[in-house]
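Undergrad: sequence-free structure coming up:
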């Protein structure tokens, strides 16, 4: 099974870098990276030390509904290429564990799919979840803060 690691869409990244508002209707805050723990959700790489980045509220769903979680994320302030989707994103090697959660085609959490896994088991667990008929995609989230990292689908 080939997995695709889906970054924030180009349209969202461009809008937020421009004058666009985040999921809470605020302008993103600009900061300077210290080089540690600042994962961009568009290129799925860490923002280098000394480079500007944005902090904003993001909702990785197409509609507002009970399961459409919103939370803080980081984004390069300057344009960056979207992750290619084919390789394991660099940001997923920066922690020892992640929360994986399966969602149905209706964008609702599939109960019983959520759990924290070690980074060495991330791909295997994503494949297990995506093999289920009731799981359309998987979210990878921070195990400590529940921050959205990326979406995983079958290629």
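TA: Right, received. Where do you want to start? Remember, predicted model here, so these are calculated numbers, not experimental data.
Undergrad: make it CA atoms for all contacts and neighbour counts henceforth
TA: Fine.
Undergrad: Strands of the chain, residue ranges please.
TA: 3-6, 29-32, 52-58, 71-76, 97-103, 115-118, 137-142, 148-154 (DSSP state E).
Undergrad: One more to weigh against that first structure:
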């Protein structure tokens, strides 16, 4: 069994109160979704609807003292409620995309593969069958952006 984890809304909400200039000074951009299924929020784990406002910012998703330390761009919807998927629940945002799943143990990448979102459970089970894997990171394969983290669940 596994659980998918969204990012915490609290760490991003204060940023929405900043001016565009203050955001730019932090390398953050305010954007408006202009197309359905194109702006995946990492807090709500759902795509923004056209017209919704988001922030586009760099996020350090793998803050470890190894060569695999990593960050990348993410979208966060304004006023997004933090998703809390049930055990083994895969949000539609992931089901509809080609995913890159990276398996880590002690901060080091142990194995990785690409899978269509509708079949992600099979790859998750394969990776968690390895004793040297403690967490998975999911990325949207086409753009390479971090999507979410997956841990074992009992």
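TA: Received, thanks. Computed from a prediction, not measured in an experiment: that's the story for all the values here.
Undergrad: would you turn the strands of structure 1 into a markdown table with distance to residue 124 of structure 1 and mean neighbour count?
TA: A markdown table is the format used below for the strands of structure 1 (distance: least, CA to CA, whole Å; neighbours: other CA atoms under 10 Å):
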| stretch | distance to residue 124 of structure 1 | mean neighbour count |
| --- | --- | --- |
| strand 3-6 | 10 | 20 |
| strand 29-32 | 35 | 15 |
| strand 52-58 | 27 | 21 |
| strand 71-76 | 25 | 22 |
| strand 97-103 | 11 | 23 |
| strand 115-118 | 10 | 16 |
| strand 137-142 | 12 | 22 |
| strand 148-154 | 12 | 21 |
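Undergrad: So which residues of structure 1 form helices?
TA: 10-17, 122-130 (DSSP state H).
Undergrad: Throw the ones you listed into TSV and include distance to residue 54 of structure 1, thanks.
TA: Below are the helices of structure 1 laid out as TSV (distance: least, CA to CA, whole Å):
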stretch	distance to residue 54 of structure 1
helix 10-17	8
helix 122-130	27
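Undergrad: that older thread, could you redo the strands of structure 1 as CSV and give each row distance to residue 88 of structure 1?
TA: Listed next are the strands of structure 1 as CSV, based on distance: least, CA to CA, whole Å:
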stretch, distance to residue 88 of structure 1
strand 3-6, 7
strand 29-32, 26
strand 52-58, 22
strand 71-76, 18
strand 97-103, 14
strand 115-118, 14
strand 137-142, 12
strand 148-154, 10
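Undergrad: between the ones you listed, which gets nearest to residue 85 of structure 1?
TA: For residue 85 of structure 1, the closest of the strands of structure 1 is strand 3-6, at 4.4 Å, according to CA to CA.
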